[in-house]
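Enquirer: Sequence and computational prediction follow.
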Amino acid sequence: MSKCNQCNIEVKDNSAVCPLCQSVLDKTESAENLYPNVRVIAKRIDLMIRVYAFAAIVVETFLAYFNYRTYETSYWSVLVGVVLFYVFIALRVTFKEGYEYRTKSIMLVTIGVLCIVLIDLLTGFRGWSLNYVLPSAIILFNTGIVVAMFINIRNWQSYMMIELFTILWSILPFILNRMGLLTKMNVSHVALGYSVLLFLGTIIIGGKRASDELKRRFHVR
């Protein structure tokens, strides 16, 4: 594509002069190149993730060998491996096509909590991951929902199903408490109360728009 500075017009063919004033045209960037090639970017991101995966395997192998040779009290290299694995999963989920950002957020938080529980298990399981990290993750996730609803104020009702999910998620600590795996319930009580109040507040403040969203989601007429 070329442009005539005299007539202020753009010429899309390969002409060297302006068809109106016969002035020499200036070459401009093609319109096709004004926007990035999404496929090329996706391939580069995928390549970067695969490079990271290989580098993580190499690093973890070296650390595992070093940990084995200098073992004193714990296999700390396994903890590093868990962190490297979570970073890999986070990258894969974040740049995975076909999932909306709400689904990705749930997956990242859930996998993150599971990795922390695994770290707790590998270090003797003192219960801090279930007593504090799990309910704290629910509280932070609920706060993220509130922020997202204000940012996406025109479509706030789309977060109601996630609010229901957090209520179910908030019940999990009580089940674990019954099983004897979770012993300190203070943060869990706050998490459940936060989840329930957030959902009720959305229904009450949202009014008909909120009830219509629930009817649509559950196919109620």
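Expert: Yep, it's here.
Enquirer: Going by C-alpha atoms from here, please, whenever you check contacts or count neighbours.
Expert: Fine.
Enquirer: any idea which helix or strand carries the residue positioned nearest the centre of the chain?
Expert: With distances taken as CA atoms, centre = their mean, the residue of the chain nearest its centroid is S105 (3.8 Å). Using DSSP states H and E, S105 sits in helix 101-122.
Enquirer: next, the one to line up against it:
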Amino acid sequence: MRYCQACKVHLPDDAAHCPLCQGPVSPAPQPGAPAHRSAFPAVPMVYKKYNLFYRLLVFCTVAAVVVCFGINYLLPQSGLWSLFVAGGAGCLWISLADAVHRRRNPPRGILNQVILLGLLALVWDLCTGWRGWSITFVIPFICLLAMAAMAVVAKVIRLPISDYLIYLCVCGGFGILPILSLALGWVSVRWPSLLCAGGSVLSLTALAVFEGEKMLSELRRRLHL
């Protein structure tokens, strides 16, 4: 048996290199490793690889909620703050489940997280009497973080030019939202929305300057121009 240190998979004896990463292989460190004749061995899924971590996280979340409800029951004069803890734990798991589900496509995963977290913030704002903090602070800062995350992801994993088109549309949308909020007078504090709109303009400018020719070529190819 051969073994790839980078991918952590066993390979057939006649494998000259790893078919997953094209890297060098070495003799398997476990003498009793099971025989595997497939050219592309099965890679453990993230759910199985981190199964214990997820179980512990579920247990700790439920334990924290139960403890908070118990303390809140013993101290009722402090208000129903335990409901906020339970709601926060639920939001955490909704966001985590979506992030794990869309981990294979980072740009779309980031966009989906922005939509999901923005909607959750709006729901929290509505349920707590609507003070406007969701559209004034949370959504602009989420959009700013998303644009920064997309810029980092684009450089680290070297996105194909087709994904840059999604990136372009996303940055444009992030700029429209704060401008719309300012124009309609939805926000009382203006600088977060202005900061988000400025970040969107800078992101679009960077894309046009550094990747503009490639994106135009991709658009011509897709539109058969």
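Expert: Nice, thanks for sending it over. Computed from a predicted structure; not experimentally measured.
Enquirer: Show me what the helix holding S105 of the first structure packs onto, helices and strands only.
Expert: Identification of packing neighbours for helix 101-122 of the first structure by 3 or more CA pairs under 8 Å, 6 or more residues apart in numbering; DSSP states H and E yields helix 76-94, helix 134-151.
Enquirer: Surely C91 of the second structure is in contact with G118?
Expert: No - contact criterion CA atoms under 8 Å: C91 of the second structure and G118 do not qualify, at 11.3 Å.
Enquirer: neighbour count winner among the two?
Expert: Shown here are C91 of the second structure and G118; by other CA atoms under 10 Å, G118 has more neighbours (19 against 16).
Enquirer: about what we covered before: quick one: map the residue nearest to the centre of the first structure onto the second structure.
Expert: Residue-level alignment of S105 of the first structure against the second structure, with TM-score structural alignment as criterion, gives I110.
Enquirer: all helices of the first structure, in order?
Expert: Using DSSP state H, the helices of the first structure run over residues 38-69, 76-94, 101-122, 128, 134-151, 160-178, 186-206, 208-217.
Enquirer: Quick one: closest of these to M1 of the first structure.
Expert: Of all the helices of the first structure, helix 38-69 sits nearest to M1 of the first structure, with 22.0 Å by CA to CA.
Enquirer: re earlier: the helices and strands packed on helix 101-122 of the first structure into a markdown table, with extra columns for distance to I41 of the first structure?
Expert: Formatted as a markdown table, those follow (distance: least, CA to CA, whole Å):
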| stretch | distance to I41 of the first structure |
| --- | --- |
| helix 76-94 | 14 |
| helix 134-151 | 27 |
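Enquirer: between those helices, which one is nearest to L164 of the first structure?
Expert: Among those, the nearest to L164 of the first structure by CA to CA is helix 134-151 (10.7 Å).
Enquirer: What residues sit buried inside the closest one?
Expert: Using 16 or more other CA atoms under 10 Å as the test for burial, helix 134-151 of the first structure gives L134, P135, S136, A137, I138, I139, F141, N142, I145, V146, M149.
Enquirer: what do you get for stretch 170-182 of the second structure?
Expert: Neighbour counts over stretch 170-182 of the second structure (16+ other CA under 10 Å) mark V170, C171, G172, F174, G175, L177, P178, I179, S181, L182 as buried.
Enquirer: now do stretch 121-140 of the second structure
Expert: Across stretch 121-140 of the second structure, burial judged by 16+ other CA under 10 Å covers 121-122, 124-125, 132-140.
Enquirer: Max pairwise distance over the residues you listed: which two?
Expert: W124 and P140 (16.1 Å).
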